[in-house]
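S.K.: Got a predicted model here, sequence first, then my questions.
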Amino acid sequence: MPIDVARALAAAPRTGEISWGVKDVLLYHLGIGAGRPATDPRELRYTLESRLHVLPSFATVAGGGPPGVIGALSLPGVDVDLARVLHGGQSLTVHRPLPAEGTATTTDRITAVHDRGDAAVLVMRTEAADADGPLWTGDARIHVRGEGGWGGDRGPSARREAPAREPDRIVERAVREDQALLYRLCGDFNPLHADPAFAARAGFERPILHGLCTYGMTLKAVVDTLLGGDVNRVRGCTTRFAGIVHPGETLRIRMWRGHGEVRVAVGAVERGDAPVLAGTTVEHT
């Protein structure tokens, strides 16, 4: 089996140093759809350096290096075909507001390998800290099709259903036709999101949007709609990637207020609200 479970779990953490600046943050915000309308003061918080607030999900691309999915494939014990890999879910905990420019030490390691029968699920944890202490902790859940069935632990269920009542707010966000091409400049050059031939080999009719782009768009919608535009209120965001998004589609984002959290479900409008993000929770102050 290309995934050597024992070796992956026993491997020493991989450490490195990352740096980012204002231009990286601005590019990320544009990549998740900020700046529409371009002169809206609420959007200028994301697109104008003199007013810049950093959306916490920027942590998933900070440094511009290989993100969770591609980064995990270079860890010891993991040797799989990228065409059989999908990002299954993401959680992020921010320990304090992210600076618009900085340098941090990151530590990556595989913390779990689960056997889902028809797939293996890797959990890769990334921790980042700077001179002042911890900045963020992120867990990427990575599905590798065809690598399960060795009799291992299935792992905990990541499912958390949306509340059985009408949402408190519903907003729609259009995904630009070229959004995946722009977002990939933040560091995720997986050809699944740009190359039609590679997408077909992976089983898709055309390139799909990065799951983390949908994740960032959703977090921004929650901040702008229910958190008064205050990015510093976010403490964490967890989601399960339940389906694909095609560039050019429209996201319908349903939100339910809770105690210290917002529950969220996201669907693709043009495909009858087909789920794309599920079990999503934004924790906040």
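M.R.: Thanks, I have it. Bear in mind that the values here come from a model prediction, so they are computed numbers and not experimental data.

S.K.: alpha carbons only for contacts and neighbour counts from here, please
M.R.: OK.

S.K.: now the closest residue to Asp195 other than its chain neighbours: how far from Gly31?
M.R.: Nearest residue to Asp195, sequence neighbours excluded (C-alpha to C-alpha, 6 or more residues apart in numbering): Pro207, at 6.3 Å. According to C-alpha to C-alpha, to the nearest Å, Pro207 and Gly31 sit 16 Å apart.

S.K.: Also Pro13?
M.R.: Counting by C-alpha to C-alpha, the separation of Pro13 from Gly31 is 30 Å.

S.K.: which SSE is the residue minimising distance to the centre of the chain in?
M.R.: Centroid-nearest residue in the chain, with C-alpha atoms, centre = their mean: Leu212, separated by 3.0 Å. Here Leu212, judged by DSSP states H and E, is contained in helix 211-226.

S.K.: Give the next helix or strand downstream of that helix.
M.R.: strand 234-241.

S.K.: Need the contact partners of stretch 96-113.
M.R.: Contact with stretch 96-113 is made by 5, 8-9, 11-22, 25, 52-56, 59, 72, 75, 120-131, 134-136, 232, as judged by C-alpha atoms under 8 Å, 6 or more residues apart in numbering.

S.K.: Helices - which of those land there?
M.R.: Among the contacts of stretch 96-113, DSSP state H puts Val5, Ala8, Leu9, Val22, Val25, Ala72 in helices.

S.K.: Please give the number of neighbouring residues around the fifth one.
M.R.: The burial metric for Val25, expressed as a neighbour count using other C-alpha atoms under 10 Å, is 26.

S.K.: Might you report the residue contacts of it?
M.R.: By C-alpha under 8 Å, 6+ apart, the contact set of Val25 is Val54, Phe58, Ala100.

S.K.: hang on, the last one in a strand?
M.R.: What it means is Ala100. No - Ala100 sits outside any strand when classified using DSSP: H, G, I helix; E, B strand; the rest coil, being coil.

S.K.: From Val234, how far off is it?
M.R.: Separation of Ala100 from Val234 (C-alpha to C-alpha) stands at 16 Å.

S.K.: Tell me which of the two has more neighbours.
M.R.: The neighbour count for Ala100 versus Val234, taken as other C-alpha under 10 Å, is higher for Val234 (25 against 18).

S.K.: ok, structure two:
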Amino acid sequence: MPIDVAKLTSAPPVRTEVSWDDRDVRLYHLALGAGVPETDPEELRYVYERHPRGLKVLPLFGVTAANVGFQVFELPGVHVDLANALHGGQQVTVHRPLPPAAKASASTRVTDVYDKGKAAVIVQESTLVGEDGEPLLTQRNQIFVHGEGGFGGERGPADRLPAPDRAPDAVLDLPTLPQQALLYRLSGDWNPLHADPAVARAAGHDRPILHGLCTFGMVVKAVADRFLDGDTGAITGCRTRFAGAFHPGETLRISVWSDPAAGGYRLRATAPDRADAPVLEHALVTAGPSHGAPVD
């Protein structure tokens, strides 16, 4: 069997040493489209290391910094073709704000493997821990492996968070650069799907697509800017499902609903250039009580 569930979920965690500095943070933010316009002090706080209010760090940078990706495939008990694996969803719990520079370690394990019939869903959990031994953030990513379901396991929770049945409180249109996937690759995700036209065509796309974590990072930044007065430290968590491909150069449309009961903002993202084709669904950004009023 390509996936030995018992062996995979009982494997000891993989520990990875990581580090970053303000250059890594600034490059990550630039790859999300930060710094436009280049004279805006609110944008410069993401990309200028001498900003008077200090360099901001979006929490999803921690996912990139940990660089565990599909580390699950390094564990015993899984032998599948990576071409059949897809990043299906991402969830992040922020334990404390990320510093602009740090040394840390990531501890990664598989918590669950669900049987979706035609596919298996592997849930990989990784905790990023600072030098002081205290956690910075915990991420859980769902990896869909096509053709590996039907083994008689649990289907797992539905875990849905559909958009409310009312008009959104805000609709934000964010342009992207044709070369944005090439920029985001410099943050450490070297998958050729995002750079090589031949690889993209083999995967069923007419051209390279943008990283799902890049589009999600743009969404989290937009919420921080529009609703939290840029207070990235107020973000306590975020989650999404990756619902469809998005191409560099397209416009990303973000619909936002304030949801106090959920502790933050529910979201969906679409591609208006393609009849609002879904990009992100079941998304949520939660924030603590320190967030400010919406930015006009």
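M.R.: Good, I have the coordinates. In this text, all values refer to a predicted model and were calculated from it rather than measured experimentally.

S.K.: Superposed, what's their TM-score?
M.R.: The TM-score (TM-score structural alignment, normalised by the length of structure 1) is 0.96; 282 aligned residues with a C-alpha RMSD of 1.2 Å.

S.K.: Of Pro13 and Gly31 of structure 1, give the one with the bigger neighbour count.
M.R.: Neighbours per residue (other C-alpha under 10 Å) separate Pro13 of structure 1 from Gly31, with Gly31 holding more: 23 against 17.

S.K.: which residue sits closest to the more buried one in space, ignoring its chain neighbours?
M.R.: Excluding the flanking residues, the one nearest Gly31 of structure 1 by C-alpha to C-alpha, 6+ apart is Tyr183, at 4.3 Å.

S.K.: Is the residue of structure 1 most remote from its centre in a helix, a strand, or coil?
M.R.: Ranked by distance from the centre of structure 1 (C-alpha atoms, centre = their mean), the top residue is Gly151, with 29.0 Å. Here Gly151 of structure 1 is recorded as coil under three-state DSSP.

S.K.: got it, and the one 10 residues further on?
M.R.: Here Glu161 of structure 1 is recorded as coil under three-state DSSP.

S.K.: Let me see the contact set for it.
M.R.: By C-alpha under 8 Å, 6+ apart, the neighbours of Glu161 of structure 1 are Ala278, Gly279.

S.K.: can you rerun that using 6 Å?
M.R.: Taking C-alpha atoms under 6 Å, 6 or more residues apart in numbering as the criterion, Glu161 of structure 1 is in contact with Gly279.

S.K.: Show where stretch 122-130 of structure 2 falls in structure 1, residue numbers please.
M.R.: Using TM-score structural alignment, stretch 122-130 of structure 2 corresponds to residues 122-130 of structure 1.

S.K.: contacts for that stretch?
M.R.: Taking C-alpha under 6 Å, 6+ apart as the rule, stretch 122-130 of structure 1 contacts 104-113, 135-142.

S.K.: ok, back up a step: just give me the mean distance for whichever helix or strand the residue nearest to Gly31 of structure 1 is part of relative to structure 2.
M.R.: Per DSSP H and E: Tyr183 of structure 1 is located in helix 179-183. In the superposition with structure 2, the average deviation recorded for helix 179-183 of structure 1 is 0.6 Å (mean C-alpha distance after the TM-score superposition for structure 1).

S.K.: Buried residues, that helix. List them.
M.R.: Neighbour counts using 16 or more other C-alpha atoms under 10 Å place Gln179, Ala180, Leu181, Leu182, Tyr183 of helix 179-183 of structure 1 among the buried residues.

S.K.: repeat for stretch 55-75 of structure 1
M.R.: Buried, per 16+ other C-alpha under 10 Å, within stretch 55-75 of structure 1: 55-70, 72-73, 75.

S.K.: Surely Tyr46 of structure 2 is in contact with Lys56?
M.R.: Yes - applying C-alpha atoms under 6 Å as the test, Tyr46 of structure 2 and Lys56 come out as touching, 5.2 Å apart.

S.K.: The residue farthest from the centre of structure 1 and Leu86 of structure 1, how far apart?
M.R.: Distance from Gly151 of structure 1 to Leu86 of structure 1, by C-alpha to C-alpha: 21 Å.

S.K.: what does Ala194 of structure 1 give?
M.R.: Counting by C-alpha to C-alpha, the gap between Ala194 of structure 1 and Leu86 of structure 1 amounts to 15 Å.

S.K.: how close does Ala174 of structure 1 get to Ala265 of structure 1?
M.R.: Ala174 of structure 1 sits 16 Å away from Ala265 of structure 1 when distances are taken as C-alpha to C-alpha.

S.K.: Settle it for me: which of the two has more neighbours?
M.R.: The residue with more neighbours, out of Ala174 of structure 1 and Ala265, is Ala265; 25 against 16, by other C-alpha under 10 Å.

S.K.: Show me what the more buried one aligns to in structure 2.
M.R.: Ala265 of structure 1 maps onto Arg268 in structure 2, by TM-score structural alignment.

S.K.: Show the contacting residues for its match.
M.R.: Residues near Arg268 of structure 2 by C-alpha under 6 Å, 6+ apart: Ile254, Ser255, Leu280, Glu281.

S.K.: And the strand or helix carrying Tyr114 of structure 2 against structure 1, how far off on average?
M.R.: Secondary structure assigned from DSSP H and E places Tyr114 of structure 2 in strand 102-115. Once the two models are superposed, strand 102-115 of structure 2 sits on average 0.7 Å from its counterpart in structure 1 (mean C-alpha distance after the TM-score superposition for structure 1).

S.K.: Please spell out which residues along that strand are buried.
M.R.: For strand 102-115 of structure 2, the neighbour count (16+ other C-alpha under 10 Å) marks Ala104, Ser105, Ala106, Ser107, Thr108, Arg109, Val110, Asp112, Val113, Tyr114, Asp115 as buried.
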